[in-house]
Structure formats: structure tokens, C-alpha cells
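S.K.: Build me a structure from this.
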Amino acid sequence: MMTDVVEHSSGPTVPEPDQPSVEAGDTAGARTGTGTGTVEPTAAARIVQIRERIDEIDHALISLWQERAALSQEVGVTRMASGGTRLVLSREREILERFRGALGADGTQLALLLLRAGRGPL
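M.R.: Got it, this is the predicted structure:
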């Protein structure tokens, strides 16, 4: 599980004595601003809402990643069982270009990870 890290130029901060520390999963603390990086209630509440949506997106991405990898593995097994090649490099280049065009250099890295998840390391 990843946690948020807040860096300040003055170094790490320690909660004030009258502010309770927040344990993992403590949503009450998140509602009061603790763990959101701000003590302003409206901003803290909005951050909690945004993070909830981010968590939903993360779950969807994980599910889609797993589905994509399984489908890609099935394509490879089917292709090899019919006498085809293990890889189709033109298809991999097409995927790399699609992601690079949409997301830039990070897209290329993401595509490489997706391809590896589906076919395994080269």
C-alpha cells in the first residue's frame, strides 16, 4: 500500500500535540484534514473525495491490466499452437506507438510493461 508523502523545505513535520495522529484507514482523521496535507476543512474534504475517485480508478486499472494480460497470453498460446510465432513485432510496435502518441515517453514505458505482462520477458 502506498501512502502520501509531504515534503517541506524546512524538513519533516510532526503533528502538533493537540492533533491526533492518523492510523491507516482512519477516515475520521482524513475528514478533519489530517493526512490530506491541509488543515483547511473544505480543501481536506475535497481531497478525500478526489482520493476516493482515484482509488476507484486504480481498482479499474488493475482489473483491466489483469484482463489484458490474460487475453494477450491467450493470443500467444493460440498463435503458437497453430504454428505461428511467439511474437509479432509489428503488433508490438503498433501498441508502443499508440501509447507514445497518447502519453509521450511515459506512454512508451507503460506500453512496455503491458506487453511484458502479456507475453513475459523477452
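S.K.: CA only for contacts and neighbour counts going forward, please
M.R.: Fine.
S.K.: count of neighbours near Ala102?
M.R.: 11 (other Cα atoms under 10 Å).
S.K.: Verify the stated contact: Leu114 with Glu67.
M.R.: No - under the criterion of Cα atoms under 8 Å, Leu114 is not in contact with Glu67, lying 11.0 Å apart.
S.K.: Please generate a structure for the following sequence too, so the two can be compared:
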Amino acid sequence: MSENPSALSSNSDNETPAGKGTAAVSPFEVRTPTGTDDPLSSAEIEQYRQEINRLDNLIIDAIRRRTAISKAVGKTRLGSGGTRLVHGREVQIINSFRDELGPEGPAIASALLRMGRGRLG
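M.R.: Modelled structure (predicted):
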């Protein structure tokens, strides 16, 4: 990570910022403007938007895969007489998302859990 607090760069060893898993290395350093006297150029904005689109596609693909895997586990669990969900596991996932992503993390985790097992009730 860059020593400049106003600049964020990709992790050179292909790890996510939290150091878990792997992620594609971003092809450029992300510059965070320091204020109105240091705006992003039109070219930078376009480059950032393209990168956001690329990342969105990766996220969508990962969500689809996660959902399919979760549904397979759930069907196996139900087929062997188990419960539809494992409460402790879901709490662990929600807490992990809170720890890694902050206050919005639990909402994201909850959406992913619903996609994998359906709504409760």
C-alpha cells in the first residue's frame, strides 16, 4: 500500500486489502483527491468508471457462484435430515462482514444469505 494516505494502490501480491483470498490486481493506482483544488481529470473518471464496471462484473460472478454453492449445501443438508440453515454459521458470516466492511456489512451478508437459502418465514 502506498505511504501516501491520499492514494490507494492495489496490493502487489494479489491479495485483497484485508489480506484474505485473491483478487485481480487493478491496473492503476487509485488517487483520492485531497479536495476541490485536486479534482480527478475526465480521463481518470472514465478510467475509474471502467474499473468499477469490471469489479462489478467480478462481484456478480462471485455472488452467482456463492449462491449456487450455498444452495447445493442446503439441499444436501435437508436431504440428510438436517436443518435448512445453521444459525451459528449465519451469525459468523454476518459478523465477519461487519468486521470487514463496517456498518453496511450485515446488510450485504444478509442479502447473500437470503440468495443462498431463500427468505425465512
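S.K.: Looking at Leu114 and Glu67 of structure 1, which one has more neighbours?
M.R.: It is Leu114, of Leu114 of structure 1 and Glu67, that has more neighbours when counted by other Cα under 10 Å, with 19 against 13.
S.K.: so what corresponds to the more buried one in structure 2?
M.R.: Under the alignment (TM-score structural alignment), Leu114 of structure 1 maps onto Leu112 of structure 2.
S.K.: for Gly82 of structure 2, helix, strand, or coil?
M.R.: coil (DSSP: H, G, I helix; E, B strand; the rest coil).
S.K.: can you count the residues close to the equivalent of it over in structure 1?
M.R.: Residue correspondence to structure 1 (TM-score structural alignment): Gly82 of structure 2 is matched to Gly84. A count of nearby residues for Gly84 of structure 1, using other Cα under 10 Å, gives 12.
S.K.: Relative to Leu112 of structure 1, how far out is Gly84 of structure 1?
M.R.: Distance check for Gly84 of structure 1 against Leu112 of structure 1: by Cα to Cα, to the nearest Å, it reads 22 Å.
S.K.: do Phe99 of structure 1 as well
M.R.: 9 Å.
S.K.: same check, this time on Gly101 of structure 1
M.R.: Relative to Leu112 of structure 1, and taking Cα to Cα, Gly101 of structure 1 is found at 14 Å.
S.K.: Have a look at these two and say which one is more surrounded.
M.R.: Higher neighbour count among Gly101 of structure 1 and Leu112: Leu112, with 16 against 12, using other Cα under 10 Å.
S.K.: I'd like the distance between the residue of structure 2 positioned farthest from its centre and Leu113 of structure 2.
M.R.: Relative to the C-alpha centroid of structure 2, counting by Cα atoms, centre = their mean, Gly81 is the outermost residue, at 32.1 Å. Using Cα to Cα, Gly81 of structure 2 is found at 20 Å from Leu113 of structure 2.
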